[in-house]
Structure formats: C-alpha cells, structure tokens
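Enquirer: give me the fold of what follows.
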Amino acid sequence: MATAVLVAGLSPGMTNAADERESSTPERPTLATRSGPVVGTREGRSEAVNVFRGVRYAASTEGHRFERAVDPRPWTKPLDANGFGNDCPQRPSGDVPVFSSWANPQPMSEDCLFLNVWTRGLRDGKKRPIMVWLHGGGYVTGSGSSHGYDGARLAERGDVVVVTLNHRLNGFGYSYLSGLSDDPKYADAGNLGSLDIVKALEWVRDHADAIGGDAQNVTIFGESGGAAKVSTLMAMEGARGLFHRAIAQSGSMSLAGFSPRLATPLAKDLMKSARVTTVEELAALPMDAFITAMMESRSKGAFFRPVVDGRSLTRHPFTPDAPPISRDVPLLVGTNNTEMRLQGGLGSPENFSLSWEQLPSKLGELVEPSQVQKVIDGMRRVHPDYDASEVFFQVATFRNYRGTALRQAERKSASGGATTYMYRMDWKTPVEGGRLKSPHALEIAFVFDNVARSTSYTGPETDATKHMADIMADAWIAFARTGNPQTSALPDWPAYDVSSRTTMVFDLQPQAVKDPDGGERELLQELLPDGRSF
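Expert: Alright, predicted model coming up:
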C-alpha cells in the first residue's frame, strides 16, 4: 500500500518528492517531531483522538543491516501520517482464522522503524500516562499495525497516550556476530531488535510533551513475544529510566536469553544456509534471499532471542533473580487459563480428543520421559474431572506460559522493590464451538477495549464481551496511571507474594483467589522447574 511508505521521512542520502508533499488539509492534527512535522487524523467515538500512523523514529536500516539504528534525516514540509509503516522482514506466519479480525499486513522492508500514536491532546500541558505496546510474534514475526492493537478506544477511555511500534526481528534483529567479525559496527547485532525498542522509547521520552504525555510515567506492555520483550527491557541498562511500569501478558519466556555459546553456532549456520563466508556478504544479501536462508537454516527463521552479549544485555533478564536495575518498576504479570488450546489445539486438532493411551507420547514432547507418568498421575489427582486432552493442554500451558509467569512474579516480588500483581484470564470464547476456552492472546481484545474489532476471536460483540473490556481495560489503565491495577469494579487485589499468591481471576464475575490451582502449580513447578528458560 502506498500509504505505508509515504510517511517514512527521509533516510540518509535519500530524497523522495512524494514523501515531501505538503498537506493540503490544515484542519487535520499536526505533530511537530524533532525530525519534522507530520499530519494525522482524528478518530474515536468523539473524534477527539489525534492519531499519527507510520511516524519514523529512526532511519532506514536498508544498506545498514546488523548495525544500530540512527536518527532519521530531518524534513521540513509536513508528511502524511495516515498510513502504517512497512512491516519488518519476517518469514510467512500462516493464516490463523481466529486472528482474521486483527490482520492488517503491510509491505515488508528493511525500512521499517516506525511507530504509531493515539492521544487526546497535543502540547496541551497535560501529563497523561503513556502506554507503549510491544507486539507479539516471539522475536521473529508481527508488527504494531494489527487492528487488535488500535489504540483509539484505550486512549479515549482512559485519557492515556497509546504507542505501538515496529522493530527488527529474527535474524535481522538478533544475529549474534561478535565472534564472526571484528568490525565494531556489528558489535550489537545480537540485540538490535531490543535496541530498536530502546530508541523508540527515547523518541517517546523526547516527544512526551508534544503528544500530551508524561515522560515520567511510561508503561511498557505486551503479549506473548511482546511480554518477553518487556522482561528483557527490564534488564537492559540502556532502557533504564525510559519506562516506569511494566505489564507482561502471557509471555514471560525471556527469564533467560541466549548465551554467546548458543548464539554463535546459530549465526554460523545461517551463514552456511546463505552460502556466504563473511558477515559482510550476509549483510549485503538481498532481503528475500536472507529470509529464505533463515528458513533453510537450523533456526527455521523462528529460533531467535536476545543474547547476553556483555554490552547491551549484561545478564539474564530474570535468571536467577529479578534484575536490580528495574527494582523500582511495578510489574503486572499473568496468563490466560488455557493458553495452549490455540497452538496445541488448532494447530493439531487431534489433541482435542486424546485417549489416555495416547497421552504419554504427547506429554513426552513436553516432559522428561522419566517424569511423564508422575505428571499424569499428579494431574489426575488434582484435577479428577479432567479428560486426557485437558491434562495435555494444561501441562502444555504451564510448560510454555504459566510456569515462567509464576517464576517471574516470585522473583520480582522477592526483590523487595516495587509491587508485583498477578492475574489469570478465565473468560471463555464461544468461537470454534467453545473448544478453545481461554486461549493465548484472547485478552488483547479486552485490554485494548477492541471487542468490535475482534469478533473472529471473541465472537459477536455482546454485553459480556463489553463487560470484560470494561473491567480489564480499566485495570490496565489504572496500573499505567498509578502502578496499582485496583479499580472500583474489582474485588480487593493485593500484591503478589509467595505466602498468599493472590491472583485476580478475570471472568464475568472477577475474583481475587489465593494460589489458584495450587496443587497443579506445586506438581508442575517441581517437575518443570524453569519452563522455557535457557
């Protein structure tokens, strides 16, 4: 789409007459960025939300692969900010029918470092909380342009500023090359995607007044891979002071990053798949050829994450403990109750009708062989009403999501710093005949108050879906505003600690529950001690 690139601004050494066209609609809102002015739209139910899409926060990385992002070249004439920027290069992710309401793909390009802003005020002197969303898709796919992440309703509802963004992914953003090249410009290649987010947060800090926000009250929040990015930023010295609250939704996977010992062979294998012998050749490979090489490599274009390189990331994010540099940052962390009914169910529908005879081999993919029968026996004891499929999905959910969320909450609460709050989302979606129950990513529709944009996943907009949006969006807004998610619509929500393990269970009638499914937790924490950590 043409609008995806018109707002780009100018990369060093590039000019484009279309990019420099002057807006002819003075009634549209104008945002004066430090690089130049951009012109957006007004949206929301009251048309009082100023929206700027595809705002450049850094120059194009095309021709500068594996290098740190730099500031964009300034412009003078107002640029159109009505279309999302390019998606960052990534492998095809396939169609997931329940996500169809959210789909909003943009052209792919290495010129992709853009962000999007929703705000009710521009330079009006108000100090609104700023909520910066980090998209899901692990460290390998996704973008900030999904319809599910539209920030208009959240900005209007809570008078907050909402920001979404794109950053480099997969091998473009997380190829550790320090052992393969002595060129200092590649020294940070293992963490460029996270460093892009830091640069976007610097843009937010520098433009907080312009977008009607408070540079001293920034919340980073994300789901799945976005939550993993939140966890990583909490351990990055370069991100210190750029955010003040953190929310990790269904993605506490980055308790540990890759070590150079693991990351270097992956980079070597990528070079082998690309049929190149030097980093310079890999950097010069055409974008599509690079994506093909990733998919043919051992990583399959999917096995990337931040690297503890001793530079931008000097320790594992939450292993063996919570990072001291974010000790004073409150954390809201949680999961959905049946996360893996999405990936482990829709991706393998036979898992919805497992027999007890089939279960051991299925659990063998998740549990050490010597522990499989202990897991089955233990789960049947604490959940006597479960069938074999329910045991499989709950063990998979704990293995991939719940276990690391608990570890993160435990380690953060034990740090003695800012408070930690734990939630679980139990509302069940009616789509797919109800068999998904409370699957991965479902809460996004409610957090953003976007149920009308999420009908493929939440079903038709109803009083029930609107109620879930009311209670969850307001809790997230309250946390962004104060560091405490308590609202008048919720029962008393104490901070999380290992003595009570109080968890807010979100459903039509939310409840604060002490150690929900404690028997399952005790069993699986013992047999699966670190979940997906490395």
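Enquirer: only C-alpha atoms for contact and neighbour calcs from this point on.
Expert: Will do.
Enquirer: looking at this protein, which helix is longest?
Expert: Ranked by number of residues, the top helix in the chain under DSSP state H is helix 463-482.
Enquirer: just how off-centre is that helix within its chain?
Expert: 19 Å (Cα atoms, centre = their mean, to the nearest Å).
Enquirer: report the buried residues of it.
Expert: 465-481 (16 or more other Cα atoms under 10 Å).
Enquirer: another one to check against the first:
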Amino acid sequence: MDPVVSLTGGRVRGRVTGGVSAFLGIPYAAAPVGPARFEAPRPARPWDGVREATALGAMATQALYAPPIAALLGTTNLPGDDHLHVNVWTPDPAGSGLPVMVWIHGGAFTRGGNALAVYDGSAFARDGVVLVSVNYRLGVPGFAALEGAPSNRGLRDQLLALAWVQENVAAFGGDPGNVTVFGESAGGMSVATLLASPAAEGLFRRAVVQSGTATAVADEDDARLVTKAVAAQLGVPATVEALGAADPEQLLEAQNAVALALAQAPDPARWGASVIRNGLGVMSLFPTVDGDVVPDVPLARIAAGAGSGVELLTGTTRDEFRFFLVPTGIAAMVNDVALPVVLARYGIDPSVAQVYAASRPGASAGDLLAAILTDKAFRRETVRLADAHTAVGGRTHVYEFDWASGVPGLGACHALELPFVFDTLAGAEPLTGPNPPHQLADEMHAAWVAFASSGDPGWAAWDPDKRPVQVFGMPSSLQLDPRVEDLAALDNAGS
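Expert: Reported below is the predicted structural model:
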C-alpha cells in the first residue's frame, strides 16, 4: 500500500520503490504568481483530502542551457507557476530519529530544479537518510534588487522550506534536530550565505558547500544596475509594478540578454565591482547584501562567529572552470597573446600565469586560464571559508574531487562530483563519459552520509597550518595543502 503522511498543510500520498518511499512535489509555499512574484513567500494553502505526491513538480521559469552545456547536463524543464515545492525520499515514514539532508540545487541562480535525475534521493534514503530537495525562485523574481520588493526572495524561499522541514520532517521519520543543508554551485553559495544569515539560526546543524563560496553576494547598488538593465530591455521602469506586469517569458528573455551583455562587455566594471568580481562573466544575479537576510558579505559574518556552531564540509573539483571554457570553445580560442588580456579583465595579475605554467609543462593558454580561474573563483575561496570557520571554533572538513571525466577535455570539471555524491551514475554518462567508477561513488556518497549522521566524513578536520584535504580520485588520498604554490601566487600578486 502506498504510504500516506500527515503534514501541516494536509495529507500526502507517496509511492514505494525498492524499499524507498518518495513524496514528490509537496508545496511548502504558495505559487509566486501575479503580485506575489516579487513578494516574500507565504506558506502553502492547506488542502483537503489526500494529495497525490507521486510525480515531479514544476520548475521555475528558466532558459535551457546553451547546446554545449545542455549536452552535458541534459535539458530537463518542467515550467509551471506552482514551483515552490519539495521532494522527499525516506527509508521509513513510520520511523523516527533519522538524519535529514536538505538539497539546494545550483544553476547560477537562474536555472535548475529539484526534478533533475541526478538529484534523485533514493540512494540517500537507502542508506538511512531522509533526503529533501528544494525548489526556489530563480532569476529576476528570485534575486533582482528591486525598490519596493523584499530582498533576496529566492533565499527567503529557501528559509521557508527549511522552516517547513523543521515542522514536517518527523512525519517522514526524520530528526528535525539533525538537519544538514547542502548545495552545489549557486546552491553552495546559498548554503554559505545561509550559514552566515541570522534568519537561518537553528534551522540546520550541519552544512555542505560544494563548489560554492562565501563571498558570492552583490552590493545593492551593483545589483540594481543589473535590474535597471533588465527593465531597459523591456522598455519599462525598474519598479515592482512594471516588472510584475511583464510576461514571464519576456522577462526571461530580457534577463538572458543582460547576462549575455555582461559576459561580452569590453568594460565589465560598469556592471559594478561586486557583480563582476563574483560572476567572472558567468553569472549576473546574486544574493544581495541587504542588512537583513544578508547583513554583510557572508565570509565577514562567518569570520566574526556567525554559524560557528554548525559543522561544515566544503570543497571543489580540481578543474572547475573547464566546464565553462572547454565545451563552449573558449579555452581553444585563448592563445598566449590573449591570456594576459583576459586575466587582466578579471583583475588578475598576468604574471600569475608564469607560476601556473611552471607546474604544468605543455599546458596551453586555455588550460592555464581554466586553472587560474578555478583557483580564483573556487579553490581559494574554499580555503578562506575553511580558515574563517575554523578560527571561530567551527569544525570543518575540506575535500577536492580529482577524478577526470571520460569526456575529452573536461577534466575534473564543475558539477562532475554530483552523480558521485548522489550515487546516481546511471544516466550521467554525457558528463562522466563511459564506465565511471562506481567505487568512487560508493566512497563519496558514504562520506556525505557519514557527515550528515555524525559530523565526521572520515578524514582529519581542517587545520589552517597543515591544511588537510581529502582528494577523491582513483585512488583517493588525504593530502596536505595541495598545489600551495598556485594559491600563493594569486595571493602575492594581489589578484
């Protein structure tokens, strides 16, 4: 018999497959349509009877990835108004005290959703965890800084979802006192921001930041420059009334046009220092420092003690930026003449390339660009987060995903660790290549389960002097301060 559980909004019916009960598309907030598109989220309206929760729900309005990236990630898109919902997988709805993990997806704050096959939570439930995956508002509705609208609406959605977990996860056998929030890319940035947010205090015990940073926020003035540019594309004022009245598809087209203009701008500084510093031309929308949900840059808050009682696991892939530069052909177009120009565009001293070249014999200019941008945007920020959290007494563990994809040129790129963490390698071959190592998925997935269960993923905690990093590869190993010379070159050059 299919399981039925009672929640604050009403009863829902799930489905059992392979001993795992899945409840899909459960609303935690009212649909953000009409005037509500730019309002703070409100709890979902209660329903009568038993609601069917056996099919994946809608995703926020978004553009499909460009063909080179879509070929790697797929093109899942289920548009719909009622997209503020969660999926839940549990080994036993009648149980109690199970560790809980809440997944926040990535996608540059403009794409993604909890319906992607790689985020299926069955393996976590199989291994004794209640897995909850969250949708939140994306793009302009979620993150544009707009006069007259509450700030950081996408983050407020995440906060409401975490509050929903506190109220309802016991109905699925979970322990609301043992919640781990985890996310990758924009999801990892969200987790780091929540770690520092006073609004998130008490909502989770542990946090995992995968390929995210604690500095990916925009100053409000810079964020408003992006909003004004979107409004200008539509030919309307940058007001709640005007953007709220815009057709969602037209709003999306304007948002995409602005993102493209930022990526191609010969003078990116005009978009504001914080936007270009954090986005590196890849992203245009971020959480905004608002003095409320985001009182300050998260890293500064963490260094001052925010979130010090939360256990943290954080890390990157070895070759993050190859995901953005290789499939698009950018890496192949960068030559020795162009490399220093591109580096300078992003505020990186071109002399840094000499250090990277010395440790990478035969590397092309595109290879060097990918390595430098990986370290600037991801690896150095991960070290800074680990140092700051540890300095105020926060227990921290650091990892690096080192296995190279079988897809030529990708290396250990951005997002490659996801099917290993979720143990969802079946179907991930467009990104992993053929025959990805199941042993590595077993190992990495088990580490995430262990961390959610006990706070210990299985290797030494971070020490700012020794800098132990668990490097996941074939084989995996614990390494002390890998590639220290590269990060030192960035720091010494003031890049």
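Enquirer: just the TM-score for the two chains, thanks.
Expert: With the length set by TM-score structural alignment, normalised by the length of the second structure, the two chains reach a TM-score of 0.90; 473 aligned residues with a Cα RMSD of 2.2 Å.
Enquirer: about what we covered before: what's the mean deviation for the helix or strand following the longest helix of the first structure versus the second structure?
Expert: Past helix 463-482 of the first structure, heading to the C-terminal end, the next element that is a helix or strand (DSSP states H and E) is strand 502-506. Strand 502-506 of the first structure, aligned to the second structure and superposed, deviates on average by 0.7 Å (mean Cα distance after the TM-score superposition for the first structure).
Enquirer: got the angle for strand 502-506 of the first structure vs helix 463-482?
Expert: 140 degrees (axes from the mean of the first three to the mean of the last three Cα atoms, to 10 degrees).
Enquirer: residue range for strand 502-506 of the first structure in the second structure?
Expert: Mapped onto the second structure using TM-score structural alignment, strand 502-506 of the first structure spans residues 468-472.
Enquirer: contact partners of that stretch?
Expert: 397-403, 440, 444, 459-462, 476-482 (Cα atoms under 8 Å, 6 or more residues apart in numbering).
Enquirer: just the ones in strands from those residues, please.
Expert: His397, Val398, Tyr399, Glu400, Phe401, Ser477, Leu478, Gln479, Leu480 (DSSP state E).
Enquirer: if I pick the fourth one, what's in contact with it?
Expert: Residues near Glu400 of the second structure by Cα under 8 Å, 6+ apart: Gly315, Thr316, Thr317, Arg318, Val469, Gln470, Val471, Phe472.
Enquirer: swap the cut-off to 6 Å and go again
Expert: Gly315, Thr316, Thr317, Val471 (Cα atoms under 6 Å, 6 or more residues apart in numbering).
Enquirer: map Pro260 of the first structure across to the second structure for me.
Expert: Using TM-score structural alignment, the partner of Pro260 of the first structure in the second structure is Glu220.
Enquirer: Ser175 of the first structure maps to what in the second structure?
Expert: In the second structure, Ser175 of the first structure lands on Ala144 (TM-score structural alignment).
Enquirer: also Pro129 of the first structure?
Expert: Match for Pro129 of the first structure (TM-score structural alignment): Pro99.
Enquirer: mind checking the SS state of the equivalent of Val16 of the second structure over in the first structure?
Expert: Applying TM-score structural alignment, one finds that Val16 of the second structure aligns to Arg42 in the first structure. What DSSP: H, G, I helix; E, B strand; the rest coil gives for Arg42 of the first structure is strand.
Enquirer: Arg42 of the first structure contacts Thr30, correct?
Expert: No: if you go by Cα atoms under 6 Å, Arg42 of the first structure and Thr30 don't touch, sitting 10.5 Å apart.
Enquirer: quick one: the strands in the first structure?
Expert: Counting by DSSP E, the strands of the first structure are 30-32, 37-39, 41-43, 49-56, 79-80, 114-119, 128-134, 161-165, 213-223, 245-249, 331-336, 420-425, 502-506, 511-514.
Enquirer: can you put the ones you listed in a markdown table and add distance to Trp102 of the first structure?
Expert: Shown next, in a markdown table, are the strands of the first structure (distance: least, Cα to Cα, whole Å):
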| stretch | distance to Trp102 of the first structure |
| --- | --- |
| strand 30-32 | 27 |
| strand 37-39 | 25 |
| strand 41-43 | 18 |
| strand 49-56 | 16 |
| strand 79-80 | 24 |
| strand 114-119 | 16 |
| strand 128-134 | 15 |
| strand 161-165 | 14 |
| strand 213-223 | 14 |
| strand 245-249 | 18 |
| strand 331-336 | 19 |
| strand 420-425 | 20 |
| strand 502-506 | 22 |
| strand 511-514 | 29 |
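Enquirer: any idea which of those strands gets closest to Asp309 of the first structure?
Expert: Closest of those to Asp309 of the first structure is strand 128-134, at 22.2 Å (criterion: Cα to Cα).
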